[in-house]
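Q: Attaching a predicted model along with its sequence, questions to come.
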Amino acid sequence: MTAPEATSSETPDNPVAPDHSVAIIGAGFGGLTMALELRRLGIEDFVIYDRLDGVGGTWRSNVYPGVGVDTPAHLYQYRDHMNPNWSRLFPKGPEVLAYIERVYQENNLLPHVRPNCEVQSRSWDDEHKLWKLRIDDRWVTARFVISAIGPLPEIKPPDLEGLDDYRGTVLQPASWDTSVDLTGKRVAVIGTGASAVQIIPEIAPAVGQLTVYQRTPIWVTPKWDPAMPPWLNELFRRVPRVQRLLHESLDSMYSLTVMWVLHYQRTPRIGRMVTQWLDEFYRREIPNDELRAKLLPTYTFPCKPVSPTNAYLQTFLRDNVDLTTDSIERITENGIRTVDGTEREIDVLVLATGFRLYYDPQIYRDRPVTGRDGFDMAEFLEKQRTSTYHGYSVPGMPNSFTMFGDYGWTGGTYHIAAEVAATHIGRVLAEAERRDAIDVEVRQAAAEEWTAKTAALTPNSLFEGGTCDSTNTQYINHHGQSVFYRPVRTRRARADAQSFPLGDYIFAGR
């Protein structure tokens, strides 16, 4: 990977010609997808900035015990860059990272990557029609900027009184210190989300005592995770079409699940049947009525993300594992005190308290983004209900796109959502190049019309009936809108990306 380029030090000199035609922020799956699309379009003047020391995004930063995919590997990949050699149906993190690195290498994209470069702010220069990006102590400029930071871009700082007073070791899933030996230690895990579901069963056999602090229980499902037989991997290598068909079949299955959630209120019987099945699963896994009552969610399935696992529930049957649902009063110097006055001393504190979502205004307070005429992204997200064009463009933000915005999740995995986004954004960039346009902005009316039409497709979704309001689900933003999922099938989303009217954008020349 190329080392960071040297540019101006303190203030940008506002050159008419930008340093790069396109700047991509993030070298995970989103950045990789966009780079592949730019390469396909013949656009080579692009750069990919990432704050980590290499590519991979989430799969580089998350190295906690048990990290792995929650989606079958044969779906968790690109249609045009299949890996026939997955070791099992749900591979672990290092294998996924190796896949990402291989796709970067095979497509000669690493020379475009600038590691250890955190974009701290960006602002639109309307005079010269370019973006100014502050990276550490220097400025770079780009004609177009594409944010590829994904739906969960930042760790959410825990709101725990006394945390700074704690004298022991603190670990977080996205910044795990692999040098810390947990053997025989007294460990507390705060949180029961997707990362915790993977961490808890993995560390329980090694630690001396494990206490899990649960605020909201999580729905988990049985996990079928066989190793891939050599003959099947060989078949995938020799006849790639077979794996492609498997990918398409899995996408159809997962897409149907999403569509069921988005039309949940039309088929209440299915919801009741699924809940009954899961109730029986929890009953088999946890015979103890009192313990099962703590672990079994009371909110509707699946208001919150669901994790497949065969180990999580049974971990709480171990003699060295305790589950507490009492609220935490504060973190002390040596442990955790709950509201009932109980203080438990610990050696290691694991904060699995989740992430900020893409729509969290704080992300843009920490790293300001200023568009045309003083448009402030943090203020827009805080005060305005959604108004977006296909989730990728916002009026007031010329020459700027995001790989994941409102109504952004399409299909079974983020890869599919990112591919749809890259197709849309690529069409706009190609048209700008054809017209020699240097100022491209979505029309306000187009954004409002598309948002209204899309929102009208969700009145029967699980999230619109008030069932999930108390769960603090990521699928509902702080305005009470369920804007995470795009309420159309994958085929429709791909067709829309290939056929939306380019006239919905304003293309201005030099």
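A: Here it is on my side, so go on.

Q: contacts and neighbour counts: CA atoms only from here.
A: Noted.

Q: which residues touch residue 244?
A: Contact analysis of residue 244 by C-alpha atoms under 8 Å, 6 or more residues apart in numbering lists 79, 82.

Q: Past the host helix or strand of it, which element shows up next along the chain?
A: Element membership for residue 244 (DSSP states H and E) is helix 240-262. Proceeding N to C from helix 240-262, the next assigned helix or strand is helix 268-285, under DSSP H and E.

Q: Which other helices and strands does that following helix contact?
A: For helix 268-285, the packing partners by 3 or more C-alpha pairs under 8 Å, 6 or more residues apart in numbering; DSSP states H and E come out as helix 312-315.

Q: now the next helix or strand after the helix it packs on, how far from the centre of its chain.
A: For helix 312-315, the following helix or strand on the C-terminal side (DSSP H and E) is strand 321-324. Counting by C-alpha atoms, centre = their mean, to the nearest Å, strand 321-324 is centred 29 Å from the centre of its parent chain.

Q: could you pull out the helices for the stretch 351-500 of the chain?
A: Taking DSSP state H, counting those that start in this stretch, the helices of the stretch 351-500 of the chain run over residues 361-366, 377-383, 414-435, 444-455, 490-499.

Q: Check these for me and report the most buried one.
A: Highest mean neighbour count of the helices of the stretch 351-500 of the chain: helix 414-435, a mean of 21 (counted as mean count of other C-alpha atoms under 10 Å).

Q: this is the comparison structure:
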Amino acid sequence: MSTEWTGAAPAAPVHRVAILIVGSGGNAIAAAVLLARAGHADITIMTKHADFGGAWLQNTYPGCEVDSPSVVYQFEFDPNRRWSSLFARQPELLDYLRDVARRNDLYKRTMFEAELLDARWSVDEHCWIVESTRGTVTAGVLILATGFLEEPVIPEISGMDSFGGRIFHSSMWPVGYTGAGDRVAVVGSGSSAIQIVPALAPRAAEVIQFQRTPTWVFPKQNRQLPAEEIDMLERSPAERETREVAVQEEEERNWSAIFLGLDDAAAKEYERLSREFLHEQIAEPEIRTLLTPDHPVGCKRPLVSDDYYGSLNAPNVCLVPSAVSSMGPEFVMTSDGDRFDVDAVVLATGFHFGGHILDRVRRRDGQTVAARQQGRPRAYKAISVSGCPNLFLVGGAAPNGQIWNGLFPGQAAAPYIIGALAHMRDHGLIALEVSEEAEEAWKAGADTLLDEGPTVIGGCLNYSQDETGHNKAAWPGSLESMRAAYAMFDPTDYIAIT
């Protein structure tokens, strides 16, 4: 993503709207639907993509599926009562998100293939002026809901341009490619890689996975739901609620123990369970050693899979505990000097976390938010940024906006934004801007809690740490604490602009 606006947007008529939402994934959909249902009719959505779906539009690799149970990974305001499995696969999730967008008339509100290039607050006009690849939009309110893991990390590998076979990031999967008959290198060992390796193994001639660092893996316990069970769940609100409550309670415990580090005994038990699962699945002691992390659970994102470990036992699958350091026309080479001849390379190398969009957002004083914050991203309650009137961050765009259910932040934040808009209407205000003192105080409180968690003190590299060593990703509390924080807008920490 380029971070420098050159002022060269295509000439086009200026489009004026009351509310502009940037993004087309689940959290953007949730914000748009709930604001519209609250009576805000003048909403436009802007997205660089060609359709709705976010991560589930972008990631189409074989084996792609959600890591949260489908019974909670959905909209509370528009649930799907007929999921086909406990953890839905990408095509079903994409269909669900598109269907919600379609039934709520979001398509007619949306500028597709319009990438935000620059957004700046006009002090004179009291609005956001947003330049995009499809022209200029001015908006009284700007909502950024651009996703947690959207911008791919493309590693710089010596000789990459000389490779003669297929090479692509996992989020840019070639249509129809199955790896059949190919020798495929999978670079990476995160959540995408552990889905891709077992999916390719039955078809590829060889799958070679290059792992720099192992992480903790837990059984997913996914299964297809028989037709009778699907029908029963559709007919029984009580059974659905029972399952939802049980899953949410378990996920809240996991978040608290693993990501926030608030329960050392529980975290140690999770590590024991993961080691036990590894021993059950991998018979070879040397391979088990290569797959055993040396960091505490939660330092990196823990993984869930029923078939990843098992796939490593296949004769055509090879685990290489080294990074790829160079490439040639027909091979990849590790930092240890080992050469592997391959036909295709999958870069399952992950994503930059969320807030890169703030490189393109300018405060009242003309500075970009990123430049002002100097490597320490922050936002009051993970939603409002000082110097940026009428700007609201939702989900991935928001520092500390991540919670265990990736579809929840948009649903949680919408009531807060609706409350802020009502406050401005009732008090005749042009805009609201959070104070810098409130922003700093909230971030300091978040750091106090998160600095004791494994992401910060665990001793590993991860996408959650900012340049100053603090956790820029996680919400400092439970999902229910996020719901409570956004339930009612409180103007106390905001500056009123008349």
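A: Nice, I can see it. Worth saying up front: this structure is predicted, and the values here are computed from it rather than measured.

Q: Residue 301 of the first structure and residue 474 of the first structure: what is the separation?
A: Distance, residue 301 of the first structure to residue 474 of the first structure, by C-alpha to C-alpha, to the nearest Å: 14 Å.

Q: Show me which parts of stretch 150-163 of the first structure are buried, residue by residue.
A: By 16 or more other C-alpha atoms under 10 Å, the buried positions in stretch 150-163 of the first structure come out as 150-156, 163.

Q: need the helices of the stretch 351-500 of the first structure in a markdown table with distance to residue 283 of the first structure, can you?
A: Putting the helices of the stretch 351-500 of the first structure into a markdown table (distance: least, C-alpha to C-alpha, whole Å) gives the following:
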| stretch | distance to residue 283 of the first structure |
| --- | --- |
| helix 361-366 | 41 |
| helix 377-383 | 42 |
| helix 414-435 | 33 |
| helix 444-455 | 38 |
| helix 490-499 | 36 |
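
Q: of all these, which lies closest to residue 136 of the first structure?
A: When the helices of the stretch 351-500 of the first structure are compared by C-alpha to C-alpha, helix 361-366 sits nearest residue 136 of the first structure, at 13.7 Å.

Q: wait, isn't residue 476 of the first structure in contact with residue 463?
A: Yes - the pair residue 476 of the first structure / residue 463 is scored as a contact, 7.2 Å apart, by C-alpha atoms under 8 Å.

Q: Those two - which one has more neighbours?
A: A direct count of neighbours by other C-alpha atoms under 10 Å for residue 476 of the first structure and residue 463 places residue 463 higher, at 26 against 20.

Q: what residue of the first structure takes the place of residue 284 of the second structure?
A: Counting by TM-score structural alignment, residue 284 of the second structure corresponds to residue 288 in the first structure.

Q: For residue 217 of the first structure, see how far away that match is.
A: 16 Å.

Q: of the two, who's got more company?
A: Taking other C-alpha under 10 Å, residue 288 of the first structure and residue 217 do not tie; residue 217 has more neighbours (19 against 11).

Q: From residue 298 of the first structure, how far off is that one?
A: In terms of C-alpha to C-alpha, residue 217 of the first structure sits 8 Å off from residue 298 of the first structure.

Q: Report the aligned residue range of the second structure for stretch 163-170 of the first structure.
A: With TM-score structural alignment as the criterion, stretch 163-170 of the first structure aligns to 160-167.

Q: Run through the helices of the stretch 1-150 of the first structure in chain order.
A: Under DSSP H, counting those that start in this stretch, the stretch 1-150 of the first structure gives helices at 29-41, 58-61, 93-106.

Q: Tell me which of those lies nearest to residue 199 of the first structure.
A: Closest among the helices of the stretch 1-150 of the first structure, using C-alpha to C-alpha: helix 93-106, at 12.6 Å.

Q: tell me, stretch 297-317 of the second structure lands on which residues of the first structure?
A: Using TM-score structural alignment, stretch 297-317 of the second structure pairs with 301-321 in the first structure.

Q: Can you mark which positions in that stretch are buried?
A: Buried residues in stretch 301-321 of the first structure (16+ other C-alpha under 10 Å): 301-304, 307-313, 315-317, 320-321.

Q: Run through who's touching it.
A: 70, 194, 197-198, 200-201, 204, 208-212, 218-223, 261, 271, 274-275, 282, 285-286, 295, 322-323, 462-463, 467-468, 471, 473-475.

Q: From residue 394 of the first structure, how far off is the aligned partner of residue 481 of the second structure in the first structure?
A: In the first structure, the residue matched to residue 481 of the second structure (TM-score structural alignment) is residue 492. Distance, residue 492 of the first structure to residue 394 of the first structure, by C-alpha to C-alpha: 22 Å.

Q: One more: residue 230 of the first structure?
A: 48 Å.

Q: Kindly report the same for residue 142 of the first structure.
A: 18 Å.

Q: what do you get for residue 467 of the first structure?
A: For residue 467 of the first structure, the distance to residue 394 of the first structure - C-alpha to C-alpha - is 30 Å.
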